[in-house]
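Undergrad: Build the 3D model from these lines:
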Amino acid sequence: MDAVPHSPDDSRRRELGAFLRSRRERLSPADIGIASGARRRTPGLRREEVAMIAGVGTTWYTWLEQGRDVRPSVEVLTALCEALRLDAVEKRHLFILAGRQQPEQRTATSEKVDATLLHMLGSLVLQPAYVVGRRWDVLAWNPAAVALFGDYGLLEGDARNIVHLVFTSPHHRRLLVDWEALARVVLASFRAESAKYVGDPDFERLIALMMRSSPEFRDWWPRRDVARRLTGVKHVRHPTAGPMAFEHMSLSIDDGSDMRLIVYTPLPEQNTIAKLKKLLEEKPPERRSA
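TA: Here you go, the predicted model:
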């Protein structure tokens, strides 16, 4: 008789149970402050010990490890993460297996650009690129970005922020073709991505500054428009090189932060590559980070 194929949900539940069991078995009673007592027949913690720490029933937790059709809530998954001492990567894996959305962390995470990412930035010789943080502050950039947009190293604090630059910098207003349409999309994308940080003092301070500094921001922000991340073709009008065209891409950096790598790839139209080469030859700037 042919075996009944398992559904994707069945497979995910079995994998969830196996993952929980593996995390339980790697812990010792001493890890959680429990006296080991008599010799144990199985490695790690007992199921009832994990259930007790997480505040759930032993039978229910046993079913979860067995891959039965039980649906743990976000709160229960969070408690299991704490009970099993999961790190950030393991927590994310557990929530994915359980089919739940992991709660967003509103607290500020480290936004230090590591050496590997800085090396990658420097290797993008003919691709203007920079790294932004959760609030869209520019954290690092390469020489091509300086040649195209200006030297971020001359800016400090809130002035080195993409939203602030787009709305208050005369240079960016002249540089960006069809500034109003682009600025509206920038603002809508910023609102969508910053929703997880509603009430964050750093965001509130930036928004208050923008409300004072830009009449367009002051007019458009209350409309609460939202949009996806900016991608696609972006046209610029450089003050010395003239019209240029780039393919714009935003890449998430998978390190637990909200940092992103923004890359502009020059297109053949408008003789963009040759123009960018000439800009870099005129004054080759150094790679910089904040």
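
Undergrad: Please make it C-alpha for all contacts and neighbour counts, starting now.
TA: Noted.

Undergrad: How about the contacts made by Ser194?
TA: By CA atoms under 8 Å, 6 or more residues apart in numbering, the contact set of Ser194 is Arg134, Arg135.

Undergrad: distance of it from Ser289?
TA: Separation of Ser194 from Ser289 (CA to CA, to the nearest Å): 23 Å.

Undergrad: what's the distance between the closest residue to Leu280 other than its chain neighbours and Ala241?
TA: Distances taken as CA to CA, 6 or more residues apart in numbering put Ala147 closest to Leu280, at 6.2 Å, once the chain neighbours are dropped. For Ala147, the distance to Ala241 equals 10 Å [CA to CA].

Undergrad: shared neighbours, these two?
TA: Leu276, Leu279.

Undergrad: Following up with a second sequence; could you model it the same way so I can compare the two?
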Amino acid sequence: MSSGARPGELGAFLKARRAALSPATVGLPDSGGRRRVSGLRREEVANLAQISTDMYIRLEQGRSQASAPVLDALARVLHMDDEQRTHMYRLAGRISGRPVRRAAQKAHPRLLRILEDLNTSPAMILGRRMDILAWNPLAAALITDFSAISEKYRNYVVLLFTDPAMRALYVDWEGVARACVAQLCIEAARDPHDTRLSALVGQLSVQDHDFRTWWAARHVPVHGVGTQTLDHPVVGELTLGWDALTSTTSGEQQLVVWSAETGTPSHEKLLMLAS
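TA: All right, here's what the predicted structure looks like:
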């Protein structure tokens, strides 16, 4: 077995991708009868990937190792994008690394300078595991007073699942929470030796049924932009665009910025919060 391989998680990921596809999506004819499983059958995936059904079953059950050509075939058959393909390779142990002692996270000075210049847009700097490293006053006014939270618990995903005020803030809380869980899945594949991430996942899996379910689904995010509607206790409902900008000087850190089009009610409400 390749160093760093996690066959059980690879099997769960393949199963989730198989369940997400319909026969029509991969060019198979509709038999017309009721299917006993959602998505594709195991034998259908195996046939399309030109491998034996037994081999594919053993992969899903975590009892076999996949070669690079087999992984390439599965990525094609299961319509994986670049992020999902990379994620699958990591779970198969094709990208591995030795455990390293990580330095304490600190916001990169260049990101901090940009953050300090943002006066009318809420923004924060997120590090590994979506730890909150820095924020501007407007982000605190929009989301929560991060300075009042112990640094140990100053994590965006932890707050989403454990703080009732955070649940109430996001109108589509489930969509936001699912995207954050998916981001953690990518980080876990990138660094399987991150003990703090393992502890965080274990903690939230015990505490929250939704987190446990979505973590097992192994969905992988593909976008770093989007729109969120927030129900703020002071200014009411705002619809904001958000962008997650990855630092080229510190690839593990992101500057997340919320904004609204000038002249819109949401922009006026941001200005009210800023004042």
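
Undergrad: hang on, the earlier thing: quick check: which element contains the residue nearest to Leu280 of structure 1?
TA: helix 143-149 (DSSP states H and E).

Undergrad: mean per-residue distance, that helix to structure 2?
TA: Mean deviation of helix 143-149 of structure 1 from its aligned counterpart in structure 2 after superposition (mean CA distance after the TM-score superposition for structure 1): 0.7 Å.

Undergrad: That helix corresponds to what range in structure 2?
TA: In the comparison with structure 2, helix 143-149 of structure 1 aligns to the range 137-143 (TM-score structural alignment).

Undergrad: Spatially central residue in structure 2, please.
TA: Gln183 (1.8 Å; CA atoms, centre = their mean).

Undergrad: corresponding residue for that one in structure 1?
TA: In structure 1, Gln183 of structure 2 lands on Ser189 (TM-score structural alignment).

Undergrad: now the longest helix along structure 1: which residue numbers in structure 2?
TA: The residue-count maximum for a helix in structure 1 (DSSP state H) belongs to helix 8-26. Using TM-score structural alignment, helix 8-26 of structure 1 lines up with nothing in structure 2.

Undergrad: The helix or strand following that helix relative to helix 8-26, how many degrees between them?
TA: Downstream of helix 8-26 of structure 1, the next assigned helix or strand under DSSP H and E is helix 47-54. Orientation check (axes from the mean of the first three to the mean of the last three CA atoms, to 10 degrees): helix 47-54 of structure 1 against helix 8-26 gives 90 degrees.

Undergrad: Could I get the full set of helices for the stretch 151-275 of structure 2?
TA: For the stretch 151-275 of structure 2, applying DSSP state H, counting those that start in this stretch gives helices covering 156-162, 164-169, 173-190, 195-207, 209-217, 265-274.

Undergrad: Need those helices in TSV (columns: distance to Ile95 of structure 2).
TA: As requested, the helices of the stretch 151-275 of structure 2 are exported to TSV (distance: least, CA to CA, whole Å):
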stretch	distance to Ile95 of structure 2
helix 156-162	26
helix 164-169	36
helix 173-190	8
helix 195-207	18
helix 209-217	21
helix 265-274	43
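
Undergrad: closest one to Ile125 of structure 2 among the ones you listed?
TA: Among those, helix 156-162 comes nearest to Ile125 of structure 2, with 10.6 Å by CA to CA.

Undergrad: can you give me how far that closest one is from the chain middle?
TA: 13 Å (CA atoms, centre = their mean, to the nearest Å).

Undergrad: For that helix, buried residues please.
TA: Using 16 or more other CA atoms under 10 Å as the test for burial, helix 156-162 of structure 2 gives Tyr156, Val157, Val158, Leu159, Leu160, Phe161.

Undergrad: That'll do, ta.
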